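J.: just the structure for this:
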Amino acid sequence: MTTRLGLSLPQMKQYSIGRDIPEVARAAEATGYESLWVFERILFPEPATQGLYGIPGLPWPDQYRSVADPLVSLTLAASATSRARLGTSVLVAPLHVPFQLARSLASLDAASGGRVVAGLGTGWSHDEYAAASVAPFERRGQVLDELIDVCRAVWGPDPVAYEGELTTIAPSEVGPKPAGPLPILLPANSPKAMRRLVDRADGWMPVSMGTEALAREFAGLRALAEERGRTAPLQSVLRANTQYTREAYTGDDRAPFQGSVDQIVEDLAAHAEVGVEEILIDLQGSARDARELTDLATEVYEKARAAGV
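T.: Model prediction:
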C-alpha cells in the first residue's frame, strides 16, 4: 500500500500568509500531496523561561517569532483546494475554549466538504499556558479529555447537552455539523497518553523518532489496543520534522529527516516500511520563501514516489 504524503503549510515569519498559504496549498495539491497541515505556537518568550519542548538550553527557532493562527491558515488552504485533507499537528487543547474549538472545527469541516483531521495535544510551553490557557499546566490532561468529550457531543446529534468542569451545554441545537466523521488524532508520550489514545481517539500522531523507536512504539500501541479490547483500526500520521541541507549531511550524528533531499527521501522510505498510513513532511522551516518551499516540496514528493514511498 502506498503511504499517503502530506505537507505543512507556510505559517512562519518568513512567509506572507495571505498570499503564500493559498499558493502553496494549491501547488501541493496539484503535485499530489494528499493532506495539508498546520501547527500551533502562540508566542515567543523573550527571554524564554524554558527551552524548546521543555528541554533546558534548547533554543526556540527564530521562525517561531511569528506563527500564523492554525485555523485561519487551514481556512485559507481550504478555500484554495478541493481534495487535500486539512489537518492540525497539533492544536494545543488547553489554549482553546472547548465548545468554541469544537464549533470552529465543525464549521471548517462542513465548509471544506469533510476534509478536516483534528490532531490535538497538551503542549509543553509554560509561557503559552500563562498567557492563554483555560486551566493550569498541571490540569492539561483533564482539559484534553474534556475537549474530546465536548467535540464528540457538539459533532453528534441534537439536542447537544454536556456538563463538565469547564463546559456546560444546556440541551441545544448546535450547528453546522461536520460533513462526515471528523477524526481525532493524538500523540502518545506516556502510558496514560497511550491509554487515552487507544480508548478515545481515532488515531496516532507520532513525531519522527527513528525507525526502531517508531516500530517499537507502534507495536506497543497495537498490543495495548488488543489488551483493552479496541476493535476499530488506529489511523496513523507520522510527523517528519525535516532539517533540510542543500548538500548531503556527512556527520555520523545525522538525525532522522536531516540532510539533502535524497537523505530525506531515504528516511521517508524507511519510516514508511514501519507501516504508518501517512507521513506529514514539514519543510517550511528550511525554506526562505514560498517559491523555495514549493520547489523543495515538489522535489521531495516526486523522488519519494519514484522510490516507491
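J.: C-alpha from now on. contacts and neighbour counts both.
T.: Noted.
J.: what's the end-to-end length of stretch 249-269?
T.: 18 Å (Cα to Cα, to the nearest Å).
J.: what residues sit buried inside it?
T.: 249, 256-269 (16 or more other Cα atoms under 10 Å).
J.: neighbouring contacts of that stretch?
T.: Applying Cα atoms under 8 Å, 6 or more residues apart in numbering, the external contacts of stretch 249-269 come out as 208-210, 240-248, 279, 299-300, 303-304, 307-309.
J.: mind checking the SS state of Ala297?
T.: Secondary structure state of Ala297, per DSSP: H, G, I helix; E, B strand; the rest coil, is helix.
J.: the most centrally placed residue in the chain: what's it in contact with?
T.: In the chain, the centroid-proximal residue (Cα atoms, centre = their mean) is Ser89; its distance is 1.1 Å. Counting by Cα under 8 Å, 6+ apart, Ser89 touches 37-40, 118-120, 205, 239.
J.: one more sequence to fold, the one below, so I can look at both together:
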Amino acid sequence: MATRLGLGLPQNKQYDIGRDVPDVARAAEEMGYESLWVYERALFPLASSQGLYGIEGLPWPEGYRGVAEPLVTLTLAAAATHRARLGTSVLVAPLHMPFQLAKALATLDAAAGGRVVAGLGTGWSLDEYAAAAVRPFEERGKALDEVIDVCRAVWGADPVSYEGTLTKISSAAVAPKPARPIPILLAATNKRAQRRLVDKADGWLPVGLGADRIAAQWRELQDLAAERGRATPLQTVLRANASYSAKAYDGADRAPFQGDVDQIVADLVAHAAVGLDEILIDLQTSTRDAEELKDVAAALITTARAAGV
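T.: Model prediction:
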C-alpha cells in the first residue's frame, strides 16, 4: 500500500493566514494530499541565552518570527476542506491548560466530521514556558501526562470526572464530543518519552533525519512496545522538513529532504521504505509565497506517486 502523504500548512510570517491557509488547504486536498498539518511556535525571543532546540549558539530561524496559532490555522483549513485529516505536528501541550485544550480539539473534530489528529510534544523553549505560565519547564513530562489524561476523560462518555494537578472535574457533562476517538501521537525522543508513547498514546511523530536513523528508532520503539505488552499497533507519521530549491543541491553535506523535487522525492522513497504509515512534507520555510508552495507541492506529489510512494 502506498505511503500516505500530508502537507504542512502556511503558518510562517511570509504568508497571509486568512487568505493562504484556506487556499493551500483546498488545493492540497484536490492534489491528493490526505492530511494537512500545523506546528506550534508561540513566540520568537529577541534576547535569549537559549538557542534553537536548547542548543547553545544555534540561532532560531527567521521563519519563527510570527507563527500562526495552530488550532486557529487548522480551523481555517477545516472550513475549506472535506476529506483531509487535520493534524498537529507538534502542538506543545504543556503550554496549554489541559481542559481548554481537550475541549478545543473535541470541538474542532466534531465540526470537521472526525478528521483531527492530536500530535503532542513537550517542547524545548524556556521562553515559551515562561510566557505561557501554565507549568514550569521542569514539570513538562508530568504536564504532558495530565493533558493526555484530561483529553481521554473529556472525550469519553459523560459524566466526566478527573482529579489532577491543574484539572479537577467533578461529575460533569462536557460537550461537544469528538466525532470519533481522536488519535494522540507523540514526538518521543528519549527513553522516558518512548515509554509514555507506548503506554498512553496511539502513535509516533518522528522527524526525518535520515532513513537509516528512522529505521533504527522504529525498530527500537517496536521492541519496546512488545516488551511492555502493547497489543495495538502504533500509528506513524514522519515529519519531513523540506528545504526546497529550484536547482539540485550538489554538496556532499546535503541534508535529508534538501534540494530540488527529484532529490526530495528520493528521500521520500527511502523513508517510505522504512514502513511508516504517512509522511508529512513541510515546505513553508523554503517557499516565498503560497503560489510557489502549491506549485512545489503539486510537483512533489506527482513525482512521488510516479516513484511508487
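J.: TM-score them against each other, please.
T.: Laid over one another, the chains give 0.99 as their TM-score (TM-score structural alignment, normalised by the length of the first structure), with 309 aligned residues with a Cα RMSD of 0.6 Å.
J.: one step back: can you select the buried ones among the contacts of stretch 249-269 of the first structure for me in ChimeraX?
T.: Buried residues within the contacts of stretch 249-269 of the first structure, by 16+ other Cα under 10 Å, are selected in ChimeraX with:
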select :208,209,240,241,242,243,244,279,300,303,304,309
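J.: next step: the contacts of stretch 249-269 of the first structure restricted to strands.
T.: Among the contacts of stretch 249-269 of the first structure, DSSP state E puts 240-241, 243-244, 279 in strands.
J.: could you export those residues as TSV, including distance to Met194 of the first structure?
T.: Putting these into TSV (distance: Cα to Cα, whole Å) gives the following:
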residue	distance to Met194 of the first structure
Ala240	20
Asn241	22
Gln243	28
Tyr244	31
Ile279	20
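J.: closest to Ser112 of the first structure among these?
T.: Ile279 (21.6 Å; Cα to Cα).
J.: could you measure from the closest residue to the closest one other than its chain neighbours over to Pro157 of the first structure?
T.: Excluding the flanking residues, the one nearest Ile279 of the first structure by Cα to Cα, 6 or more residues apart in numbering is Leu238, at 4.7 Å. Between Leu238 of the first structure and Pro157 of the first structure the distance is 32 Å, computed by Cα to Cα.
J.: neighbour count winner among those two?
T.: Leu238 (24 against 12; other Cα atoms under 10 Å).
J.: need the three-state assignment for that one.
T.: Classified using three-state DSSP, Leu238 of the first structure is strand.
J.: I'd guessed it sits against Gly275; true?
T.: No: applying Cα atoms under 8 Å as the test, Leu238 of the first structure and Gly275 come out as separate, 10.2 Å apart.
J.: name the member of the contacts of Ser89 of the first structure with the most neighbours.
T.: Trp37 (28 neighbours).
J.: please pull up the equivalent of that residue in the second structure.
T.: Matched to the second structure by TM-score structural alignment, Trp37 of the first structure sits across from Trp37.
J.: you'd agree that match is up against Leu91?
T.: No: using Cα under 8 Å, Trp37 of the second structure is not in contact with Leu91, being 10.4 Å away.
J.: next, the contact list for the residue nearest to Gln235 of the second structure when sequence neighbours are not counted, please.
T.: Leaving aside its sequence neighbours, Gln235 of the second structure sits nearest to Gly203 (Cα to Cα, 6+ apart; 4.2 Å). Applying Cα under 8 Å, 6+ apart, one finds that Gly203 of the second structure lies in contact with 183-186, 197, 234-237.
J.: cool, and Ala106 of the first structure?
T.: By Cα under 8 Å, 6+ apart, the residues touching Ala106 of the first structure are 155, 175-179.
J.: helices - which of those residues land there?
T.: Counted as lying in helices by DSSP state H, out of those, are Trp155.
J.: now rank the contacts of Ala106 of the first structure by neighbours and give me the top one.
T.: Counting by other Cα under 10 Å, top hit in the contacts of Ala106 of the first structure: Pro178 with 25 neighbours.
J.: quick check: it vs Val300 of the first structure, distance?
T.: Distance from Pro178 of the first structure to Val300 of the first structure, by Cα to Cα: 33 Å.
J.: contact partners of stretch 41-55 of the second structure?
T.: Identification of contacts with stretch 41-55 of the second structure by Cα under 8 Å, 6+ apart yields 56-60, 64-67, 69, 124-128.
J.: give me that answer again for 6 Å
T.: With Cα atoms under 6 Å, 6 or more residues apart in numbering as the test, stretch 41-55 of the second structure has contacts from 56-60, 65, 67, 124.
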